[in-house]
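Peer 1: this one's structure only:
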């Protein structure tokens, strides 16, 4: 009888302990899930802030380029105003003359027409510059969006002096001393190709770059010149044969070790110099068409 009374007294304690342990484990699992989601969201937030910083840097560069061009335009405007003032003075002097020959009158007329054309040229130049900058920034944002959150050490997209550059590290594209495209690189090039194909008027150059360490491999390669050229042609072949980029829109070039991003004093610097660069070539003919007067 006493044993039964003892069992009845202790049994609720064990039942309460089991229930509490289960609740604790459930809470612990839920806390781990929340922590995991928080880490994921924090990573996405940091990626967004990094992209924002990159775009702000690109915008600052573009604003600086625009500022320089505005200064040039202001100088042209001053010269134009000076010429206008001189023309007005000249007309006033001619009005005081009793005789104005036909040839003199025609010369003055042409001078005034030239000034008017120069005014229009300056206005069109300002408008064309703004349009070109907008198109370049839109292209950069499309490329960044297509590629995603790939490490900037592996791929970097920027605008410099009105030209769009895409730098891809060779550790992503090739194995050391090789010019065979890796599977991972092929996927990245496919994303770049998707954006470029949507811009049918774009032409670009693929440049191969190496560090200054002499090539010591064997086979058909002689030196870094050869290696850089072979890597550039490997990229354009992938873009043409696998992703359908029109070959007439592409140029392959090898720059060897002679256009480094930085010195070659450390392993990190040499790694930065080993890269493949896609240069979106400026369409000067299209740019100047923007300046033409409508017929």
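Peer 2: Structure received. Small disclaimer: the values here were computed from a predicted structure and weren't measured. Numbering: from 1, shown residues only.

Peer 1: only C-alpha atoms for contact and neighbour calcs from this point on.
Peer 2: Will do.

Peer 1: how far off centre is the longest helix seen in the chain?
Peer 2: Using DSSP state H, we find that the single longest helix of the chain is helix 2-95. The chain centroid and the centroid of helix 2-95 are separated by 19 Å under C-alpha atoms, centre = their mean, to the nearest Å.

Peer 1: this is the comparison structure:
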């Protein structure tokens, strides 16, 4: 290419003396173009050389990677062949064991079926037991609730009886020390009035002081309509020697109890259905009949106040 350019220049020099200025200019312009093309071709050549160098490096890297992968493939192939040989050995061993243990397998299978049947039976029993326990748990919760309700009712009854005892003690405080006592025990209120406050010897007619005490008691009972009232007459063990109208101490104790009921019923606020009169004669003493003091204590009227237990009874019946 350089030789061609030199030749053209020589021709141009030669022609300078022989050609016109116009022709010379054309040749000169052509030379300039050729020179520019030459530089462009040199630039392209340099670029191609650089690209060639890069491609060669990339090719070398790819060749190295290929060789590495090929080595890894060969290594994996070796492992595969070894694993395959091991598998074949294991398969042969398994086939031999399977052939030799078929009878044992059959026996184990039968045993397993028996165990499975036992397990299913146990599971059914467990489910039944769990259901029974759940039912017992529900029943226990229900009973616990009823016990709480029952304890609440009992506590309320106890509180009411305590309040009733307080009210009676307050109403009868003027008679305390005159043969009258008030106490609360076992959920009941006991009012004991000795005969010296109520009756003359051998009589069942209530005296003035006794009537006053019974009427004051009646005012408290009228305000407590849910109380059951038992009036008991008691005597000492001395034989009755009064009028022939009475058969003895038992009859006398009954008439005295009835006399108290009659006075209480003068208060129209008291429900007669809540009252009961009973004679106990000398058979429920609170002291020895060997002394006059003991006999005096035994000759008495006892008024026993008991709360109605309808709610408690209903709750207990519902629980049965």
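Peer 2: Ah, there it is. Since the structure is predicted, the reported quantities are computational estimates derived from the model, not experimental observations.

Peer 1: need the TM-score between these chains.
Peer 2: Once superposed, chain against chain, the TM-score is 0.62 (TM-score structural alignment, normalised by the length of the first structure); 200 aligned residues with a C-alpha RMSD of 2.6 Å.

Peer 1: could you say what helices and strands the helix or strand following the longest helix of the first structure packs with?
Peer 2: For helix 2-95 of the first structure, the following helix or strand on the C-terminal side (DSSP states H and E) is helix 102-147. When contacts are defined as 3 or more C-alpha pairs under 8 Å, 6 or more residues apart in numbering; DSSP states H and E, helix 102-147 of the first structure packs onto helix 2-95, strand 155-160, strand 163-169, helix 183-197.

Peer 1: mean per-residue distance, helix 102-147 of the first structure versus the second structure.
Peer 2: Overlaying the second structure shows helix 102-147 of the first structure at a mean distance of 2.1 Å from the equivalent residues (mean C-alpha distance after the TM-score superposition for the first structure).

Peer 1: rewinding a little: got CSV for the helices and strands packed on helix 102-147 of the first structure, with mean neighbour count and distance to residue 289 of the first structure too?
Peer 2: Converted to CSV, these look like this (neighbours: other C-alpha atoms under 10 Å; distance: least, C-alpha to C-alpha, whole Å):
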stretch, mean neighbour count, distance to residue 289 of the first structure
helix 2-95, 13, 19
strand 155-160, 18, 22
strand 163-169, 19, 18
helix 183-197, 17, 22
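
Peer 1: any chance of these in a markdown table, plus distance to residue 111 of the first structure?
Peer 2: Below are these laid out as a markdown table (distance: least, C-alpha to C-alpha, whole Å):
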| stretch | distance to residue 111 of the first structure |
| --- | --- |
| helix 2-95 | 8 |
| strand 155-160 | 38 |
| strand 163-169 | 36 |
| helix 183-197 | 46 |
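
Peer 1: nearest to residue 268 of the first structure, of these?
Peer 2: Among those, the nearest to residue 268 of the first structure by C-alpha to C-alpha is strand 163-169 (11.8 Å).

Peer 1: among the helices and strands packed on helix 102-147 of the first structure, which comes closest to residue 264 of the first structure?
Peer 2: Between these, strand 163-169 lies closest to residue 264 of the first structure; by C-alpha to C-alpha that is 15.3 Å.

Peer 1: how about that closest one, aligned to which bit of the second structure?
Peer 2: Aligned using TM-score structural alignment, strand 163-169 of the first structure spans residues 188-194 in the second structure.

Peer 1: for the matching stretch, what is the distance to the chain centroid?
Peer 2: With C-alpha atoms, centre = their mean, you get 48 Å for stretch 188-194 of the second structure.

Peer 1: by how much does it deviate from the first structure on average?
Peer 2: With mean C-alpha distance after the TM-score superposition for the first structure, stretch 188-194 of the second structure departs from the first structure by a mean of 0.8 Å once superposed.

Peer 1: and residue 20 of the first structure, what's its match in the second structure?
Peer 2: Matched across to the second structure, residue 20 of the first structure finds no residue, judged by TM-score structural alignment.

Peer 1: repeat that for residue 36 of the first structure.
Peer 2: In the second structure, no residue is paired with residue 36 of the first structure, using TM-score structural alignment.

Peer 1: any idea how far residue 36 of the first structure is from residue 44 of the first structure?
Peer 2: 13 Å (C-alpha to C-alpha, to the nearest Å).

Peer 1: before we move on, what about residue 75 of the first structure?
Peer 2: Separation of residue 75 of the first structure from residue 44 of the first structure (C-alpha to C-alpha): 47 Å.
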